[in-house]
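A.B. asks: Below are the sequence and a predicted model; questions follow.
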Amino acid sequence: MTEDFLSSCTSGGCGAKIAASDLSSYLRALPHSQDPSLLVGFSSGDDAAVYQTAEDQAVVSTLDFFSPMVEDPYVFGTIAAANALSDVYAMGGKAIMALNVTCFPERLPKEMLGQILAGGAAKVQEAGAALAGGHSIYDHEPKYGLAVTGLVDPRKLIHNDTPETGDTLILTKALGVGIILAADRAKVGDAAATQAAIASMQRLNKYATDKFPAYQIHACTDITGFGLLAHGLEMAGTDHTLVLDTEELPILPKALDFANDYLVTAGGQRNREQIGDKVALSNVPFGLQEILFDPQTSGGLLISVATEDAADLLAAIQVDDPVARIVGLVTDREENPITLL
């Protein structure tokens, strides 16, 4: 496969996200809808928008796209689609329809575009949703993603910032995707580690959320470009603290080795700059700090579940996602919104 597909891109995956703090002042200036049927809009920082259409039905709507982080166009399409679908799952919804969002350089072979779209279509089909069209433009760098529509019962809607004191925290995928991909792109990576990261990114979070209805899920978010700590801060909100056991965190093979060798990402450093002063890191080794800040593309779910349900939920999730782990608990607000053990 020609290297032009990846080498032409200045950034890729969720590590290319604009920092929330850089957008917040502009978002605050936008008019906020007063429609009571809009249950979740951009003012809340949740994973997707939600609009209620009936007493027992609401539409979940999300859009996600980015430039490549892997060399194979088909694999890129599968990862981008899995990442876009994830926001619907994080809200407790079911994906029903998707539209392609595509940017593609005129100089690259159109066969690559076909492979990207085929990869995305395969993941939409796996999700049980309908691929219904989309929009494409020429651009200097390839970019791809989906606008996804889902459905959820508003009485069972899951937010990202509503944990309850005493809850147990479950993380469903291993961390370290951004660091591993950076090593691969720098030609100092490990082939087996790269393949493990790719397999993780391609994995739909659908399989974890399929288990949700039988358990008391109080909050959920998917871990993407802002890393575990920033998404954890969103979950903690103003009333709670997340206590994370760093020894229990699932980490992809070689990711910690690369981080200890100071092979870090620009996205991870942006995350550190944005939130580093909100978390006490003095007792955490540098390499592990980088794992905590590392931007995750198509990362796992961080789930806040009633403690009495945690063991059973974890066992159910591990049938399909064996790396899932219990990683901490929720307490009343302490000095810091996140405590690292």
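C.D. replies: Received the coordinates, thanks.

A.B. asks: contacts and neighbour counts: CA atoms only from here.
C.D. replies: Will do.

A.B. asks: And the strands in the chain, which stretches?
C.D. replies: In the chain, the strands defined using DSSP state E lie at 38-40, 49-54, 57-66, 94-104, 130-138, 143-152, 168-171, 217-222, 240-244, 301-305, 325-332, 338-340.

A.B. asks: Could you say which one of those strands comes nearest to residue 315?
C.D. replies: Of all the strands of the chain, it is strand 325-332 that lies closest to residue 315, at 9.5 Å by C-alpha to C-alpha.

A.B. asks: got the angle for the closest one vs strand 240-244?
C.D. replies: On the basis of axes from the mean of the first three to the mean of the last three C-alpha atoms, to 10 degrees, strand 325-332 is oriented at 150 degrees to strand 240-244.

A.B. asks: In contact with residue 233, which residues?
C.D. replies: Under the criterion of C-alpha atoms under 8 Å, 6 or more residues apart in numbering, the contact list for residue 233 reads 337, 338.

A.B. asks: coming back round to it: adding mean neighbour count and distance to residue 83, write the strands of the chain out as TSV.
C.D. replies: Converted to TSV, the strands of the chain look like this (neighbours: other C-alpha atoms under 10 Å; distance: least, C-alpha to C-alpha, whole Å):
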stretch	mean neighbour count	distance to residue 83
strand 38-40	17	20
strand 49-54	19	16
strand 57-66	22	7
strand 94-104	22	12
strand 130-138	13	15
strand 143-152	25	8
strand 168-171	26	16
strand 217-222	26	9
strand 240-244	24	24
strand 301-305	27	11
strand 325-332	21	21
strand 338-340	21	25
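
A.B. asks: next up, a second structure to put side by side with the first:
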Amino acid sequence: VYAMGGEPLTAMNLVAFPCSLDLGVLREILSGGLSKIEESGARLCSGHSVQDEEPKYGLSVTGFVEADRVVRNAGAEPGDALVLTKPLGLGVLTTALKRDIVSEEEIEAAVQTASLLNKPARDAMREVGVSAATDVTGYGFLGHLTEMLEASNVGAVVHREEIPVWERAVPLANAGVYPGGLESNREYLEGRVKSDGVGEGDLLPLYDPQTSGGLLVAVPEGRSSALVRALEKRGVTGAIVGEVVEQPGVRVTR
């Protein structure tokens, strides 16, 4: 909803929960979800629950946006700058947590960032005016970038050293600590992503599926600095990570 420039209206809880866990855990999960729903300005409208061996929680959200303010994932133009609003690598870090390789304290900063709504980033996009945008979630940075580029009939060059990645994510991924979705994303994008002097280990976090990832925005080059400033004044970090080009595909450089 935020990636399209919209306003969330309603949210419905979707819960999977095992009978073996104390219901107090479920209450905490639902309370956390409600706090974010209220922060967004949306209304909670009931929910659905199923019994499952592993706890899962999410929201089905309905939003609205005025027709003349819609931001689509198509519309990126050659020369546009690409701006990313949250670091990558959360999927790697949470996988490491599940395997008891890292502690909750070690990934606290990443979890706190994931808990931030993309509402301020949406407001910054509205203020500056952008060409296209998408959120970075299950398909990872390269997957969602490719989706946007193909919808726009363009390509991109991205610069690995400019892409924010959580510090521990690279060595963990190189040690084989990453979710299955990362490998699926990499296989799916085979042949559509080319590396120019970037090792495979440094590419891994770019395929990493994100939970509550940031926005990836294509903005006219002349407005890119204004977008970064608009983000910063709202407490959001924006990194210019590449540019849109005419030739299809993604090229990753140093």
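C.D. replies: Nice, thanks for sending it over. Just so we're clear, the structure is a prediction, and the values are computed from it rather than from any experiment.

A.B. asks: okay if I get the strands of the first structure as TSV plus distance to residue 314 of the first structure?
C.D. replies: Formatted as TSV, the strands of the first structure follow (distance: least, C-alpha to C-alpha, whole Å):
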stretch	distance to residue 314 of the first structure
strand 38-40	28
strand 49-54	27
strand 57-66	26
strand 94-104	21
strand 130-138	30
strand 143-152	23
strand 168-171	7
strand 217-222	12
strand 240-244	16
strand 301-305	10
strand 325-332	7
strand 338-340	21
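
A.B. asks: Which of those strands sits closest to residue 179 of the first structure?
C.D. replies: Judged by C-alpha to C-alpha, the one of the strands of the first structure that comes nearest to residue 179 of the first structure is strand 57-66, at 17.3 Å.

A.B. asks: residues contacting the residue nearest the centre of the first structure?
C.D. replies: Centre of the first structure computed as the mean C-alpha position; nearest residue by C-alpha atoms, centre = their mean is residue 224, 3.0 Å away. Residue 224 of the first structure is in contact with 14, 231, 295, 296, 297, 298, 299, 300, counting by C-alpha under 8 Å, 6+ apart.

A.B. asks: which residue in the second structure lines up with the fifth one?
C.D. replies: So that's residue 297 of the first structure. Aligning on TM-score structural alignment places residue 297 of the first structure opposite residue 211 in the second structure.

A.B. asks: count of neighbours near that match?
C.D. replies: Residues lying near residue 211 of the second structure (other C-alpha atoms under 10 Å) number 18.

A.B. asks: which residues does it contact?
C.D. replies: Going by C-alpha under 8 Å, 6+ apart, residue 211 of the second structure touches 90, 91, 114, 137, 138.

A.B. asks: Can you report how many residues neighbour the closest residue to residue 209 of the first structure other than its chain neighbours?
C.D. replies: Leaving aside its chain neighbours, residue 209 of the first structure sits nearest to residue 89 (6.3 Å; criterion: C-alpha to C-alpha, 6 or more residues apart in numbering). When neighbours are defined as other C-alpha under 10 Å, residue 89 of the first structure has 29 of them.

A.B. asks: ok so, going back, if you rank the contacts of residue 224 of the first structure by neighbours, which is first?
C.D. replies: residue 295 leads those on contacts (other C-alpha under 10 Å) with 34 neighbours.

A.B. asks: Quick check: that one vs residue 176 of the first structure, distance?
C.D. replies: For residue 295 of the first structure, the distance to residue 176 of the first structure (C-alpha to C-alpha, to the nearest Å) stands at 8 Å.

A.B. asks: swap in residue 250 of the first structure?
C.D. replies: The gap separating residue 250 of the first structure from residue 176 of the first structure is 9 Å, by C-alpha to C-alpha.

A.B. asks: So which of those two has more stuff around it?
C.D. replies: Taking other C-alpha under 10 Å, residue 250 of the first structure and residue 176 do not tie; residue 176 has more neighbours (30 against 18).

A.B. asks: Please say which position in the second structure that one maps to.
C.D. replies: Residue 176 of the first structure maps onto residue 89 in the second structure, by TM-score structural alignment.

A.B. asks: Tell me which residue of the second structure lines up with residue 232 of the first structure.
C.D. replies: Aligned by TM-score structural alignment, residue 232 of the first structure pairs with residue 145 of the second structure.

A.B. asks: give the contact list for its match.
C.D. replies: By C-alpha under 8 Å, 6+ apart, residue 145 of the second structure lies in contact with 134, 216.

A.B. asks: what's stretch 241-260 of the first structure in contact with?
C.D. replies: Counting by C-alpha under 8 Å, 6+ apart, 171, 173-177, 179-180, 183, 190, 193, 196-197, 232, 236, 264, 286-288, 290-291, 323-334, 336-341 sit against stretch 241-260 of the first structure.

A.B. asks: what's the first-to-last distance across it?
C.D. replies: Criterion C-alpha to C-alpha; first-to-last residue distance in stretch 241-260 of the first structure is 28 Å.

A.B. asks: For that stretch, list every residue counted as buried.
C.D. replies: Along stretch 241-260 of the first structure, these residues count as buried under the neighbour rule (16 or more other C-alpha atoms under 10 Å): 241-244, 246, 249-256, 258-260.

A.B. asks: count of neighbours near residue 41 of the second structure?
C.D. replies: Counted with other C-alpha under 10 Å, residues neighbouring residue 41 of the second structure total 12.

A.B. asks: and what of residue 105 of the first structure?
C.D. replies: Residue 105 of the first structure has 17 neighbours, counted by other C-alpha under 10 Å.

A.B. asks: for residue 125 of the second structure, same thing?
C.D. replies: For residue 125 of the second structure, the count of nearby residues is 27 (other C-alpha under 10 Å).

A.B. asks: Return the distance of it relative to residue 101 of the second structure.
C.D. replies: 38 Å.

A.B. asks: In the first structure, point out the residues matching stretch 118-128 of the second structure.
C.D. replies: Mapped onto the first structure using TM-score structural alignment, stretch 118-128 of the second structure spans residues 205-215.
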